[in-house]
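Asker: here is a sequence with its predicted model. Questions after.
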Amino acid sequence: MHKQKITTSTNQYDVIVGKGILKDLKEYLPKQYRNILVITDSVVNELYTEKVVANLPNEAKVAVSVVPTGEASKSIEQYYQLLTEAIQHQLDRKSLIIALGGGMIGDLAGFVAATYMRGIDFIQVPTTILAHDSSVGGKVAINHPEGKNLIGNFYPPQAVLYDIDTLHSLPEKEKRSGYAEVVKHGFISDHAYLKDILDVDLTKEIEPIVMSDHLQKGIAVKAKIVEQDEKEANIRKFLNFGHTLGHAIESELGYGEITHGEAVAIGMLFAIRVSEQKIGSNLPYEALYNWLSNNHYPLDLPSISTIHLVERMKKDKKSENATVQMVLLQDIGEPVTENIPDQDLTNLLENFMRELGSK
């Protein structure tokens, strides 16, 4: 078991990573709760809800709310339904919400917790690789048809309890999605860490000790940044490397058509190309492209309007005065932010999409 403490201006909480945490779940709860609502999705519900409920305190009244699996559930409709169910289950300000699932559930359940009765406790119980990133840092949100995570808050959990035994049930698509965020943490932090990640073959079983090491290091990268900038006033923006185009692709294709990590992977390739052309960086584009290709990331996108993508990117939360701001790299471990004028962005994106299509 590995424990990291996250200390921000608004909260302090533990991130615990290890094997068998679900069976000892009540030992890790930060305080006693009389009323608990577990929010999960239809796939995770079949796998882990029974085990989680069985290992909560006997004296607690426990209810379960299940939403359809997939990014489309991060909607105003599902959010409102969960608030209704919280009221029906008589949750009060001393109750607890448990977010059991991947990044979608963490964002959705966390936003419910942040806004129900002006905020009640919640804990993250991630079941995907992707959630090593999304469960830490306190960003909670739902999507709008015009853009991803546009409706949300900064609301840290009371704990993150990460049982890596849950990761063995992941399909290859979810492994790809999660490892894109691991790669991102490598790019913005450390040459050796990135090299170690790019040696992994996602088409084969990953040794638990290797995966645990990658996840712990990724969490540490994020924790260090979040502790300095909880509400994304400056350096927290670096965690969005690859996300400006990635979010635009997700929104334009329709949520669920491509996973978050698969979209971010393409976004990182684009950010590298922009870094090379705008600030003269020398980055391992081919190494990343080959790793993504060898691990079956979808790099051959359907025809997407460049104009539409640019408009989506301008609605990104990092944009300022309707000008797209991208996270670029001077070198591995040296991220910067740069405003990209519309015409430059359009030209860069058109060239990039042609390059992708020609490979």
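Answerer: Received, thanks.
Asker: please make it C-alpha for all contacts and neighbour counts, starting now.
Answerer: Fine.
Asker: strands of the chain, start to end?
Answerer: Applying DSSP state E to the chain gives strands spanning 2-7, 12-18, 35-41, 61-67, 96-101, 121-126, 139-144, 147-154, 159-163, 324-331, 334-340.
Asker: I'd like these as TSV, with mean neighbour count and distance to residue 304 appended.
Answerer: As requested, the strands of the chain are exported to TSV (neighbours: other Cα atoms under 10 Å; distance: least, Cα to Cα, whole Å):
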stretch	mean neighbour count	distance to residue 304
strand 2-7	15	40
strand 12-18	19	39
strand 35-41	23	30
strand 61-67	17	30
strand 96-101	26	31
strand 121-126	27	33
strand 139-144	23	20
strand 147-154	18	16
strand 159-163	25	37
strand 324-331	23	19
strand 334-340	16	20
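Asker: out of those strands, the one nearest residue 220 is which?
Answerer: Closest of these to residue 220 is strand 2-7, at 7.7 Å (criterion: Cα to Cα).
Asker: got the angle between that closest one and strand 159-163?
Answerer: Interaxial angle, strand 2-7 versus strand 159-163 (axes from the mean of the first three to the mean of the last three Cα atoms, to 10 degrees): 160 degrees.
Asker: angle of strand 2-7 against strand 12-18?
Answerer: 160 degrees.
Asker: before we move on, the earlier item: now distance to residue 112 too, for the strands of the chain, in a markdown table please.
Answerer: Shown next, in a markdown table, are those (distance: least, Cα to Cα, whole Å):
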| stretch | distance to residue 112 |
| --- | --- |
| strand 2-7 | 22 |
| strand 12-18 | 19 |
| strand 35-41 | 10 |
| strand 61-67 | 12 |
| strand 96-101 | 9 |
| strand 121-126 | 9 |
| strand 139-144 | 9 |
| strand 147-154 | 10 |
| strand 159-163 | 16 |
| strand 324-331 | 29 |
| strand 334-340 | 31 |
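Asker: ok, structure two:
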Amino acid sequence: MTVSLTTVPVDLGPRSYEVRIAPGLLAEAGTAIAPLLRRPRVAIVTDETVAALHLPALEEALDHAGIAHKTLALPPGEATKGWASLQRVVEWLLAAQVERGGLVLAFGGGVIGDLAGFAAAILRRGVRFVQLPTTLLAQVDSSVGGKTGINSPAGKNLIGAFHQPSLVLADTAVLGTLAPRDFRAGYGEVVKYGLLGDAAFFTWLEGAGPGLASDPAALVRAVARGVEMKAGVVARDETEEGERALLNLGHTFGHALEAATGYDGARLLHGEGVAIGCALAFDLSARLGLCPQEAPSRVAAHLAAMGLPSRLADVPGLPDDAALIALMGQDKKVKDGKLRFVLARDIGDAFVADDVPMEAVAATLAAAR
């Protein structure tokens, strides 16, 4: 079955760009990128896992379009998203003589997209980059919207910049090489979009989600719907002054869990943290009387059907609740000294709250152990 190309525009005036979603886009990458180039050369930043699986196909596409290329492959994993790797990438780009008019290709998952995008943002005070996301999480979420950055021991994504890509090419066929756990973790960001703003999409996912990995058309539909929702929010609130904070549903809890595990992907992947965070956000909302009691049960049931965690008990070796709350206090979503949570009135109806009683947060954490 032929799956047609879906193109989602991100409308940001002079910084507007397209997100193209379809299987097989990697083979057309050279043709797609060529119009962006002042000189026919690019610098590719990737990780060793992606390089082994997909770099030859990208190189062939670039060669076919007459585009010269150099590649830096970094170790895979969240631990790469730090100061040492940022310095390595920037110094490599300088050694590769990437100019102000040059182009960086971020070829990988969320870690590479965030890291390479941040390096592009600060190199020579800003060079252009293209996102070639290779994970479900990156295709549906992190490659779109211009958030780039690295982690700190104090918390996730605390150092970074808003720097929009010039193009996003989401080849859904490459998702077939993901380990099942990595695909499921990416699904944590897919389901987030239904939970925060599209109840009909969540209902569709309840039926389609378990078979998504083996249904190319449904996979494109799922990625495209998430990208459409994110693109609309980003166009209205690029730098997260208001509405864009809704995209952080599950992230205040999830980022604290990631920091508590030391960004150890063997214990917790980002999308798994988001899944647990979404479940906790709905539990907290019900505890506060904001949403129907059946909503958290429905969320937890769907996460379980997808093989995703939904409780703190699903993550080994977590610190106590007080330590988790302290980690939440370092989150980027703290404003005027107050923790901000994305809560829900129901599935598909999320809102930002900054007056959440901490005793309710503590009770929610305690009940999830």
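Answerer: Everything's here; your move. Computed from a predicted structure; not experimentally measured.
Asker: and residue 6 of structure 2, what's its match in structure 1?
Answerer: If you follow residue 6 of structure 2 across to structure 1 using TM-score structural alignment, you land on residue 2.
Asker: tell me which residues touch that match, please.
Answerer: 16, 17, 18, 216 (Cα atoms under 8 Å, 6 or more residues apart in numbering).
Asker: run the last query once more with 6 Å
Answerer: By Cα atoms under 6 Å, 6 or more residues apart in numbering, the contact set of residue 2 of structure 1 is 16, 17.
Asker: try residue 296 of structure 2
Answerer: 282, 283.
Asker: which one in structure 1 is aligned with it?
Answerer: Residue 296 of structure 2 maps onto residue 285 in structure 1, by TM-score structural alignment.
Asker: how about residue 161 of structure 2?
Answerer: Using TM-score structural alignment, residue 161 of structure 2 pairs with residue 153 in structure 1.
Asker: just to check, its match is in contact with residue 140?
Answerer: Yes. Residue 153 of structure 1 is within contact range of residue 140, at 5.5 Å (criterion: Cα atoms under 6 Å).
Asker: max-length helix in structure 2?
Answerer: helix 216-236 (DSSP state H).
Asker: by how many degrees do that helix and strand 17-22 diverge?
Answerer: Going by the same axes, to 10 degrees, helix 216-236 of structure 2 makes 170 degrees with strand 17-22.
Asker: whatever residue of structure 2 lines up with residue 263 of structure 1: what's it in contact with?
Answerer: Alignment note (TM-score structural alignment): residue 263 of structure 1 maps to residue 273 of structure 2. Residue 273 of structure 2 sits next to residue 254 when contact means Cα under 6 Å, 6+ apart.
Asker: any idea how far residue 273 of structure 2 lies from residue 138 of structure 2?
Answerer: Separation of residue 273 of structure 2 from residue 138 of structure 2 (Cα to Cα, to the nearest Å) stands at 15 Å.
Asker: repeat that for residue 360 of structure 2.
Answerer: Distance from residue 360 of structure 2 to residue 138 of structure 2, by Cα to Cα: 32 Å.
Asker: one more: residue 227 of structure 2?
Answerer: Residue 227 of structure 2 is 10 Å from residue 138 of structure 2, by Cα to Cα.
Asker: so for the two, which residue has more residues nearby?
Answerer: More neighbours surround residue 227 than the other of residue 227 of structure 2 and residue 138, with 28 against 24 (other Cα atoms under 10 Å).
Asker: map the more buried one onto structure 1.
Answerer: Residue 227 of structure 2 maps onto residue 219 in structure 1, by TM-score structural alignment.
Asker: check residue 323 of structure 2 too.
Answerer: In structure 1, residue 323 of structure 2 lands on residue 308 (TM-score structural alignment).
Asker: now residue 77 of structure 2
Answerer: Using TM-score structural alignment, residue 77 of structure 2 sits opposite residue 70 in structure 1.
Asker: likewise for residue 202 of structure 2?
Answerer: Match for residue 202 of structure 2 (TM-score structural alignment): residue 194.
Asker: how close does residue 146 of structure 1 sit to residue 139 of structure 1?
Answerer: Distance from residue 146 of structure 1 to residue 139 of structure 1, by Cα to Cα: 19 Å.
Asker: next one: residue 293 of structure 1
Answerer: Between residue 293 of structure 1 and residue 139 of structure 1 the distance is 30 Å, computed by Cα to Cα.
Asker: measure residue 136 of structure 1 to residue 12 of structure 1 for me?
Answerer: From residue 136 of structure 1 to residue 12 of structure 1 the distance is 12 Å (Cα to Cα).
Asker: do the same with residue 110 of structure 1
Answerer: Taken as Cα to Cα, the span from residue 110 of structure 1 to residue 12 of structure 1 is 16 Å.
Asker: what do you get for residue 184 of structure 1?
Answerer: 25 Å.
Asker: what lines up with residue 247 of structure 1 in structure 2?
Answerer: Aligned partner of residue 247 of structure 1 by TM-score structural alignment: residue 255.
Asker: residues touching that match, list them.
Answerer: Contacts of residue 255 of structure 2 (Cα under 6 Å, 6+ apart): none.
Asker: switch to 8 Å and redo it
Answerer: Contacts of residue 255 of structure 2 by Cα under 8 Å, 6+ apart are 155, 156, 270, 273, 274, 328, 331.
Asker: what's the answer for residue 257 of structure 1, then?
Answerer: So residue 257 of structure 1 contacts residue 250 (Cα under 8 Å, 6+ apart).
Asker: neighbours of residue 282 of structure 2, how many?
Answerer: 33.
Asker: now which residue in structure 1 aligns to it?
Answerer: Aligned partner of residue 282 of structure 2 by TM-score structural alignment: residue 272.
Asker: contact partners for that match?
Answerer: Neighbours of residue 272 of structure 1 in contact, by Cα under 8 Å, 6+ apart: 283, 285, 328, 329.
Asker: now for these: which two are most distant?
Answerer: Using Cα to Cα, the contacts of residue 272 of structure 1 span at most 13.0 Å, a distance reached by 285 and 328.
Asker: which residues sit in contact with the residue lying closest to residue 73 of structure 1 once chain neighbours are set aside?
Answerer: Of all residues not flanking residue 73 of structure 1 in the chain, residue 67 sits nearest, at 6.7 Å (Cα to Cα, 6 or more residues apart in numbering). Listed by Cα under 8 Å, 6+ apart, the contact set of residue 67 of structure 1 reads 39, 40, 41, 42, 73, 78.
Asker: show me the two of those residues that sit farthest apart.
Answerer: Taking Cα to Cα, no two of the contacts of residue 67 of structure 1 sit farther apart than 42 and 78, at 13.2 Å.
Asker: out of the two, which sits in the busier spot?
Answerer: Higher neighbour count among residue 42 of structure 1 and residue 78: residue 78, with 18 against 15, using other Cα under 10 Å.
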